[in-house]
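# after the sequence you'll find the predicted model.
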Amino acid sequence: MSHRFTRRSSKVITTVAVTAATASAAALSAQAAPATTYPAPPAHSTAAHLGHLSDVRITQHFDLAAGQMPENIALLPDGTAYVTLAASRQIAQITPRGNTRILATLPAPADGGVKTPVLGFPLATGIVHAPDGATYVLYATGGADLTGLWRVAPGKAPKRISALPANGLPNGLALDRHSKRLYITDSVLGTVSTVPLSGGRPTTWSTAPELASTGFLGANGAKVHDGALWVTNLDKGTLLRIPIRHENRAGVTQVKATGLAGIDDFAFTGRGNEVLATLNAPNKVVRIKPNGTSTTVLDAGDGLQNPTSVALRGKEVYVLSAAYTTAKDPNLLRARLHGLHR
């Protein structure tokens, strides 16, 4: 069955989605210091760049009116980017030369997704590209028939391979290439689940209190790195590390950085546990050192519009901005990262 819709029905759905996204702006803009008690946050530099990034430029602009709010990114070895466009429910391919092609559109829920927790519109969120050539995407709709983990394979219609709770908001998606398992954060339920690449029934992996929200969105971005799953908590402004123990058990959650209000997605730079992370409402990208201190390397002056995710290929940095609250110019920014010893 084709997942294409008429222009009229698509426009109605998109209008609802964009309106709902705008309605969520107050919650995003109100992000403040973490409500939960943690160690005092480190001092932050307010100086942009600090000599770490160069050749900063916007290479792609998206259509906000069509719901093209870029949410998450997966990079292929050749520099091709696969991107989820949240409110349009699309997966787009962007070539190294900047050519964009829509690979797939996820099916629209019958009710328009109005029951989607917190946001009130259906959205495509986390994405990873696996060695088998398939792309895996998370989809939240507020309905039991569509919410879950979807596989997008070349030449085939998108297929849901794992159902996830309709009352949750699956958001971050991370692949453990060794175990061939996917880890899924839920920003509303405050959990991490795991599913094999083959799909099937999800297993709840962690319900640590550090994953919970304080009223908006909790556990968010996710990456597997150095024997652990790393997760951000948007509401609490924290970067977490959860060791992956024997037989895929979750270890004790460790708070690695605090004071990062609005932290969304992140990527490791290749220099130990150092990361680049996006701060959504503050319109910043920060560089977080292993000791938890951070410095701002990009801000609104560079063109950020509510940055949602970041990825690295060598020293090339890719940053997506969804414009959820700024409501202008959702885009893809690229830059060169310096100061690495690789």
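Thanks, I have it.

# please count neighbours and contacts with C-alpha atoms only from this point.
OK.

# T203 - how many residues pack around it?
Using other Cα atoms under 10 Å, T203 has 13 other residues around it.

# that one and P196 touch, don't they?
No. With contacts counted by Cα atoms under 8 Å, T203 stays clear of P196, the gap being 9.6 Å.

# next one: the residue most central in space within the chain from D132, what distance?
Centroid-nearest residue in the chain: N72, 4.4 Å away (criterion: Cα atoms, centre = their mean). Separation of N72 from D132 (Cα to Cα, to the nearest Å): 20 Å.

# re the thing from before, from the chain's centroid, how far away is the host helix or strand of the residue nearest to the centre of the chain?
Here N72 sits within strand 70-75, counting by DSSP states H and E. Centre-to-centre, strand 70-75 and its host chain are 7 Å apart (Cα atoms, centre = their mean, to the nearest Å).

# contacting residues around it?
Residues from elsewhere that reach strand 70-75 (Cα atoms under 8 Å, 6 or more residues apart in numbering): 62, 81-86, 124-129, 265, 308-313, 320-322, 330-331.

# can you flag the buried ones in those?
In the contacts of strand 70-75, burial by neighbour count holds for 62, 81-86, 124-129, 265, 308-312, 320-322, 330-331, counting by 16 or more other Cα atoms under 10 Å.

# count the residues that sit near the nearest residue to P109 once chain neighbours are set aside.
With Cα to Cα, 6 or more residues apart in numbering as the measure, T141 is the residue that lies nearest to P109, at 6.7 Å, once sequence neighbours are left out. For T141, the count of nearby residues is 31 (other Cα under 10 Å).

# isn't T141 up against L119?
No. Counting by Cα under 8 Å, T141 sits too far from L119 to count as a contact (9.7 Å).

# elements contacting the host helix or strand of A92?
Secondary structure assignment for A92, by DSSP H and E: strand 90-94. Strand 90-94 sits against strand 81-85, strand 100-105, with contacts defined as 3 or more Cα pairs under 8 Å, 6 or more residues apart in numbering; DSSP states H and E.

# the shortest one vs strand 70-75, what angle?
An angle of 160 degrees separates the directions of strand 81-85 and strand 70-75 when computed by axes from the mean of the first three to the mean of the last three Cα atoms, to 10 degrees.

# ok, structure two:
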Amino acid sequence: MPRVPRPAVVTAAALSLGLLATAPATGGEPAVSEPRVVAHFDFARGESPENIALEPDGSADLTLSTARQVVNVTRQGRTRILATLPAVADPKTPVVGRAVVLGIARAENGTLYVTYATGTARTGIWRIAPDGSAPRQIAALPPTGFPNGLALDERRGVLYAADSVLGTVWRVPCHGGAPTAWATGAALEPRNAPPAARVGVNGLRFHRDAVWVSNTNAGTLLRIRVRENGFAGPIETRATRLYAIDDFGFVERNKDTALAALTGGSEIALVRPDGAHRVVLTPKDGLSNPTSVAVRGRTAYIPSAAYFTRKDPNLLLARVYQRARD
């Protein structure tokens, strides 16, 4: 989520004193250790790493929001630009007022998809082909919205995008076409924040045949089952009191334990399937307003966008392991 005006930061700081729930660790649950920053970025150049998709070789593809770039970062920190989204002459993007590239998803053939919020007709989902050709818009989304988190269900051939302003999860064919408002409702809408900081549904992951989303203003983690006919099931609340949650990643493919980026407090929380959660990484570990998480094997990848701190946007790696039972 890109930087929002100062009142939102004040609100976030106040909320942090009372909203973050913690739970004691129980034997046998995952733990996180050995955090290390592998790449640093330049905030002044708009290089705020917002979202992440992993490559088969263990490198990470990141969206750099206000730079409008997608970059690849190796595990050793070497960075190269994959694509730059086209500039917009007069962006009228809600929340931030500038064109920003946000969510990212990767197909098995190497194609990347990103969400681009501009406040113009260029708002929508863009495809970045693995051959290095220029990015191409494959679906237009409402200019009044703020398309954010993105995930791909390759089996069904569809993309899901979270609209943080319109409180909607959009569904779009991965080959392009007209979007469908797949899920809506109060649980997805922004709330309880100044107008310029109203950010509802934000992070989005496709996991175990369900679309999981976060609501930043509400501090919730939600699950929406994909029915056999492709329609959305009811919206289930799976965790609450996750202060300023942004995006998240699941620790294992067959379980619902997640690592969630709590961007306002520069923390990562381990969220158990029963909704209990505890902080496992903090600013002391190198976090600077983390915005997303990806996990592969025993490694967690965590981009920090530095939207509020404005210091040291980076990519941090940490070890994920199974804690021994007491």
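Cool, the structure landed. Not measured: the values here are computed from a predicted model.

# can you give me the TM-score here?
Scored against TM-score structural alignment, normalised by the length of structure 2, the superposed chains reach a TM-score of 0.91; 311 aligned residues with a Cα RMSD of 2.1 Å.

# show me what the residue nearest to P109 of structure 1 aligns to in structure 2.
If you follow T141 of structure 1 across to structure 2 using TM-score structural alignment, you land on T118.

# ok, longest helix in structure 1?
Ranked by residue count and defined by DSSP state H, the top helix of structure 1 is helix 7-23.

# moving C-terminal of that helix, what's the next helix or strand?
Helices and strands here follow DSSP H and E; after helix 7-23 of structure 1, the next one along the chain is helix 25-29.

# mean shift of that next one relative to structure 2?
Helix 25-29 of structure 1, aligned to structure 2 and superposed, deviates on average by 3.2 Å (mean Cα distance after the TM-score superposition for structure 1).

# check the offset of the next helix or strand after that helix from the chain's centre.
Remark: after helix 25-29 of structure 1, the chain's next helix or strand is strand 44-45, criterion DSSP H and E. Strand 44-45 of structure 1 sits 24 Å away from the centroid of its parent chain (Cα atoms, centre = their mean).

# same question for stretch 198-209 of structure 1.
Distance of stretch 198-209 of structure 1 from the chain centroid (Cα atoms, centre = their mean) equals 18 Å.

# which residue range of structure 2 does that stretch align onto?
Going by TM-score structural alignment: stretch 198-209 of structure 1 matches residues 175-186.

# just the endpoints, please. Distance across the matching stretch?
For stretch 175-186 of structure 2, the end-to-end distance is 30 Å (Cα to Cα).

# list the contacts of that stretch.
Against stretch 175-186 of structure 2 from outside (Cα under 8 Å, 6+ apart): 138-141, 157, 167-173, 231-232.

# tell me the spacing between the aligned residue in structure 2 for A81 of structure 1 and A117 of structure 2.
Residue pairing (TM-score structural alignment): A81 of structure 1 is matched to A60 of structure 2. In this view, A60 of structure 2 and A117 of structure 2 are 22 Å apart by Cα to Cα.

# check Y243 of structure 2 too.
Y243 of structure 2 is 24 Å from A117 of structure 2, by Cα to Cα.

# looking only at neighbour counts, state which of those two leads.
More neighbours surround A117 than the other of Y243 of structure 2 and A117, with 33 against 28 (other Cα under 10 Å).

# which one is the more buried one nearest to, not counting chain neighbours?
Using Cα to Cα, 6+ apart and skipping residues adjacent in sequence, the residue nearest A117 of structure 2 is T123, 4.8 Å away.

# ok, now L152 of structure 2?
Closest residue to L152 of structure 2 apart from its sequence neighbours, by Cα to Cα, 6+ apart: L159 at 4.5 Å.

# state the distance from that neighbour to F206 of structure 2.
To F206 of structure 2, L159 of structure 2 is 9 Å away according to Cα to Cα.

# find the residues that touch each one of the two.
In the contact map built from Cα under 8 Å, 6+ apart, the residues linked to both L159 of structure 2 and F206 are A151, L152, D153.

# among these, name the ones in strands.
Members of the shared contacts of L159 and F206 of structure 2 lying in strands (criterion: DSSP state E): A151, L152, D153.

# can you report how many residues lie near the second one?
This points to L152 of structure 2. Residues lying near L152 of structure 2 (other Cα under 10 Å) number 25.

# strands of the stretch 101-250 of structure 2, residue ranges please.
For the stretch 101-250 of structure 2, strands defined by DSSP state E, counting those that start in this stretch occupy the ranges 112-117, 124-128, 136-140, 147-153, 158-163, 168-173, 180-184, 201-206, 210-215, 220-226, 232-239, 245-250.

# so which of those gets nearest R272 of structure 2?
Closest of these to R272 of structure 2 is strand 232-239, at 8.5 Å (criterion: Cα to Cα).

# counting by contacts, list what that closest one packs against.
strand 220-226.

# residues in structure 1 matched by the strand it packs on, start to end?
So strand 220-226 of structure 2 sits over residues 238-244 in structure 1, by TM-score structural alignment.

# ok, residues contacting that stretch?
For stretch 238-244 of structure 1, contacts defined as Cα under 8 Å, 6+ apart pick out 210, 227-233, 250-261, 263.

# the longest strand along structure 2: average distance to aligned residues in structure 1?
Scanning structure 2 for the longest strand, with DSSP E as the assignment, gives strand 30-40. With mean Cα distance after the TM-score superposition for structure 1, strand 30-40 of structure 2 departs from structure 1 by a mean of 1.8 Å once superposed.

# buried ones in that strand, by neighbour count?
Neighbour-count burial for strand 30-40 of structure 2 flags P30, V32, P35, V37, V38, A39, H40 (criterion: 16+ other Cα under 10 Å).

# equivalent analysis for stretch 260-279 of structure 2, please.
Quick answer for stretch 260-279 of structure 2 (16+ other Cα under 10 Å): 260-272, 275-279.

# cool, stretch 234-244 of structure 2 as well?
Neighbour-count burial for stretch 234-244 of structure 2 flags I235, T237, R238, A239, T240, R241, L242, Y243, A244 (criterion: 16+ other Cα under 10 Å).

# over to stretch 304-311 of structure 2?
For stretch 304-311 of structure 2, a neighbour-count test (16+ other Cα under 10 Å) marks S304, A305, A306, Y307, F308, K311 as buried.

# which one in structure 1 is aligned with the first one?
When structure 1 is aligned by TM-score structural alignment, S304 of structure 2 is paired with S321.

# what sits against the nearest residue to that match once chain neighbours are set aside?
Counting by Cα to Cα, 6+ apart, P307 is the residue found nearest to S321 of structure 1 once chain neighbours are left out, at 3.9 Å. The contact partners of P307 of structure 1, taken as Cα under 8 Å, 6+ apart, are T278, L279, N280, A281, N283, K284, V285, V319, L320, S321, A322, A323.

# good, wrapping up.
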